[in-house]
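Visitor: Attaching a predicted model along with its sequence, questions to come.
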Amino acid sequence: MVIRNVRLKQCGAAFALAMFALIPTGVQAETGPAPAPASPSDVVRFVVEGDLAGVLIRAPDGTIKPVAGITRVKDALKVLADERLAAVWPDLLAWAGSDLRRLRDRSLAQTESALNDQSRFVPTTLRERQALWPKKLLAFTQYLDALSDAGKISEAIALAQAEITTPAIAQDALDTGQIQVKLATLFERSGAVDSAIGALQQAAATTSDQSAIENINVNLAAKLAIAGNYARALTLINAEERGYDQISPAKLFQTGRHMPDSHAYFAAIRACALNGLGNHEEAMRMLALIEPDPETPFTESVRSQTRLRAYRCMHDAAGLAAELAPLVANAAPGSVLMIELQPGYQTDPAERETVAKALTDARLVHAMAGRARVLGEPYASAIAWWNVAPVSPGTPKPAN
C-alpha cells in the first residue's frame, strides 16, 4: 500500500484502507454537507493498494473520512473537477494516467474479470443495491458500462443484444428488462436516441412480466421527452403512474423493483413533456411537487437528481443554475455532482447547451468558486467516453 503525503498522524495505513474499502463506489463521496474547503495539510492525498485507490480527508471534528473511491474514470473525473481536492491531483494522475487512459483500461479489465469470476468483489452504487439485482446481472451491466466508458460502445451494444436473446436470461423477464433498459441507455449515450426508443418499444412489446414492462415504459417516456415527442411521453407517463398507484404496498415490498421516491421520476418526466407542449405554468407546478433536497447527499437524493433531469430536459438554463447552486454549495468533496457540471457529459446536444449556458449564470458561478471547475483537455475525451464509435448497424428504430 502507498499513502501519499499523509499529514494525519492518527491514520494508520490499514485503518485508512479499511475505511475506504467499506464505502461502495458511487456513494463514498456523499457523507453529508461539505466541510470548509480542505487545505493540503488536511488531506490524505492518495491511498493505493493494488488496483484500489481512494482519497481521505480530515473532517472538522478531527475524524478521518473517505471522500472518494476511485475504480472508474468517472470517479477520477469527479475528484479532478473538485478544486477542494487539488492537492490529490498530481498523485491521482500519476496513478490513473495523465489523460486517465490507464485507469480506463484497468477498470475494463477489472469488470471483465468480475464478470468471468463472480466470486470477486464488485463495488456497487446505492441505486444498484436498492434495485436488489442478482450478482450476475450486476457484473454484466457493470461490464457494459466499462466498455462504454472505454469508447467501445458498439461492442457493449452488441453484447447486450446477444445477452437478451440467450435462453438463460430470457427466462427471467425482470433481468431481461434491466438489460433492455441498459441497451437503450447505451444507444442514447452514443447519440442514437431513436434507436434507444426503438429498443424500448420492442422490449415492451415482447415482455410478459408486468413489473418489467412498467420499468421499460417509464424509461421510454423519459427518452420520448428527450427526443421532443412530448405528447406521447405525457400519455405514457400518466398511464404508468396510474398503474403504479394501483400496486399494493405488499407487492412493492415483495418485488423490491420500485425505487424510492418513484413519483419524483413521474413528475419530472411530466414536467418536461408539459413544458414542451407549451404549458410552462403547469410544468412548473408539476416540478414543484418534487421538493428541493439540497442537504441530502446528492447520490442518495432521487429528488435532487430528478429535478436536475427535468430542468435539462426542459432546456431551462436559468432554472438549472438556480437548482445547481445550493447543491454545489453543500456538496461533499469528491461528489458525483461534479460530473453534472460538465457539459460534455450530456449526450443530448440541447441538454449539453443548457448545462453550458447554466454555467454562465452568476448564481452558479458564485457557488462553484473555490469548489468546482469545468474540465477541459486532456480530460474532454474521457468525459465524452473517448468520442464513442458509431452504433452497430441494424439497430431498432421507433415505431411511427
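Guide: That came in fine, so what should we check first? Numbers count the residues shown, from 1 in each chain.

Visitor: use CA for all of it now, contacts and neighbours both
Guide: Will do.

Visitor: Would you state the strands of the stretch 1-150 of the chain in chain order?
Guide: Secondary structure of the stretch 1-150 of the chain by DSSP state E, counting those that start in this stretch: the strands cover 2-4, 43-49, 52-58, 64-70.

Visitor: Make JSON lines from these and add mean neighbour count to it.
Guide: Putting those into JSON lines (neighbours: other Cα atoms under 10 Å) gives the following:
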{"stretch": "strand 2-4", "mean neighbour count": "15"}
{"stretch": "strand 43-49", "mean neighbour count": "22"}
{"stretch": "strand 52-58", "mean neighbour count": "24"}
{"stretch": "strand 64-70", "mean neighbour count": "24"}
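
Visitor: Can you say which of the ones you listed is nearest to residue 307?
Guide: Evaluated with Cα to Cα, those place strand 64-70 nearest to residue 307, the distance being 24.3 Å.

Visitor: who does the closest one touch, helix- and strand-wise?
Guide: helix 13-21, strand 52-58, helix 73-80 (3 or more Cα pairs under 8 Å, 6 or more residues apart in numbering; DSSP states H and E).

Visitor: and the comparison structure, right after this:
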Amino acid sequence: MPWIRAQGTIPDAHPGKTFYLIGDPAHAAVIATHNGAFLGGWPLSTPNEVLRVLADRRLAFMWPALETWAGPALEPMRARMLADAQERFRSGTPLAAKGTAESSVRPMTRALLQLASELDGAGRTAEAAALLRERLATPPGKEDWQRSEFAMISLRLARINYGRGNITNAIDVLQAASMALPDSRYSLNFDINRASYLVQGGQYAAGLELIDRTLTRYTGESGEKWTPGGDRVPGSMREFALIRACALKGLGRSQEAKTELDALLNAPEPADPVFVLTNNVTLRFRALLCQRDIEALAGFIIGSLNGPAVADGLMVWLQRDFETPHLDPALVQAVRAHPRVRAAVATRVRTLPPEFGAVLNRRPAAR
C-alpha cells in the first residue's frame, strides 16, 4: 500500500502485532494489526502526538519516516496546523472536538478555541489570549448557548494562562467570568477551576473553602449525590475529589486527603455520547502530582512505561528539556531523578534532540 511509510513489530510486549506508520502529505496515523487483522490506531494530528512516537524506543523503526513527514524539528507540521486552524476559523468548519469544552459549544466557537490553542502551541500566546479576550469583551448574552460559549472561552483563556505558569492571571480570568455570569450554572465551572488553581498555587485553605462551597451548591442544584451516572457531565465528581485531596494534603490533613484520593483512584471510567471527557489515567497523574508523593508517582510512571501502551504521554513529560512552569520544579526534578524512574526511562524513552526544544515547549520557531 503506497501510504505505508514504515512498519515493524514489538515482540516483547505485542507478539503477533505489526505497527504501521501511514500517511499522505498532510495527515499521518499509527495503526496496528494482529496476524493481518486490523486492531485500531490513532492519528498523529498534533506535534505532541508525534513527539510521543519519536520518544518511544519501541517505535524506533518509525522515526526516520516520521521525521521526514513532519519536517525539520516538526516546524513544517506546526505551520500546517496553524494555517489549517486559521482557515477553519474563517470558514467556521472546526475539527472534531477535543475535550469537554470543545464538545460544549457550536462549530464557530469550537473553531475559535482550536485556533487559540494552535496559536499558543506555536508560541504566539499573546495572540491567542488577545483573540479570546476580544470575544469576551462582548457581554455573554441571555441565551444558554451564548452563556455556555462565554464560559468555555473564559475557561480556555484561564487554561492557557495556567499552562504558561501564570496562575494569578488564570484566577483573575475566572473571577471576572464569575462576575459576568453571577448565579449562573456556569459559575460552577469557574469556581471548580478557580479552586483548582488556588490549590495549585499553594492557597490550600482558600481552595478548600471554595471547592466545598461549590460542591454543596452542585449537589443541591443537581439533586444528585456522588453516585455513578449522577453527574451532569459524567465523571465531574472526580474533579471535586482531586481538588479536595490536594487541598487537604496541603493543609496536613493526610487521612482525609487519602479518603478523597482513594475515591478518585477507584472511580469508574466515565463515558458520554456528547461530551469528550478527561480519562481516569490523566486525573490520577494530576492527583499524585498534587499530593507530592514521589514514590507513588514513580510507581505510576514505571507501570505506564513498562505496560503495553506505546507512545504514552509520559514520554514527553519525562523529557529532560520539557518545561512545566505550572508545577514546582523541585517536585518535577525529584520525580525524574528517582532511581527507578531513571532506569525505566533509560530503557523505554529516547531523549529528544535539542532541535525539538521549541515545539516541545510551545515556543516560537528558532529564527
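Guide: Here it is on my side, so go on. These numbers were taken from a predicted model, which means no experiment stands behind them.

Visitor: before we move on, back to that, with distance to residue 184 of structure 1 added, can I get the helices and strands packed on strand 64-70 of structure 1 in a markdown table?
Guide: Shown next, in a markdown table, are those (distance: least, Cα to Cα, whole Å):
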| stretch | distance to residue 184 of structure 1 |
| --- | --- |
| helix 13-21 | 32 |
| strand 52-58 | 31 |
| helix 73-80 | 20 |
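
Visitor: Looking at the ones you listed, which is nearest to residue 294 of structure 1?
Guide: Closest of these to residue 294 of structure 1 is helix 73-80, at 18.4 Å (criterion: Cα to Cα).

Visitor: The closest one vs structure 2 - mean distance after superposition?
Guide: Its aligned residues in structure 2 lie a mean 1.3 Å from helix 73-80 of structure 1 after superposition (mean Cα distance after the TM-score superposition for structure 1).

Visitor: Onto which residues of structure 2 does that helix map?
Guide: On the basis of TM-score structural alignment, helix 73-80 of structure 1 is assigned to residues 47-54 in structure 2.

Visitor: neighbouring contacts of the matching stretch?
Guide: Residues outside stretch 47-54 of structure 2 that contact it (Cα atoms under 8 Å, 6 or more residues apart in numbering) are 44, 59-60, 62-63, 66, 74, 77-78, 310-313, 315-316, 350, 352, 359-360.

Visitor: Which ones among the residues you listed map onto helices?
Guide: If you go by DSSP state H, the contacts of stretch 47-54 of structure 2 have 63, 66, 77, 78, 315, 316, 359, 360 in helices.

Visitor: I am assuming the third one contacts residue 67, so please confirm or correct that.
Guide: No - the pair residue 77 of structure 2 and residue 67 fails to qualify as a contact (Cα atoms under 8 Å) at a distance of 10.0 Å.

Visitor: and the closest residue to residue 351 of structure 1 other than its chain neighbours, what element?
Guide: Nearest residue to residue 351 of structure 1 in three dimensions, chain neighbours excluded: residue 312, at 5.3 Å (Cα to Cα, 6 or more residues apart in numbering). Assessed by DSSP states H and E, residue 312 of structure 1 sits inside helix 302-313.

Visitor: for stretch 32-46 of structure 2, how far is the first residue from the last?
Guide: Start and end residues of stretch 32-46 of structure 2 are separated by 19 Å (Cα to Cα, to the nearest Å).

Visitor: higher neighbour count, residue 77 and residue 67 of structure 2?
Guide: Comparing residue 77 of structure 2 with residue 67 by other Cα atoms under 10 Å, the one with more neighbours is residue 77, at 20 against 15.

Visitor: Per the alignment, name the residue of structure 1 opposite that one.
Guide: Counting by TM-score structural alignment, residue 77 of structure 2 lines up with residue 103 in structure 1.

Visitor: ditto for residue 124 of structure 2
Guide: Using TM-score structural alignment, residue 124 of structure 2 lines up with residue 152 in structure 1.
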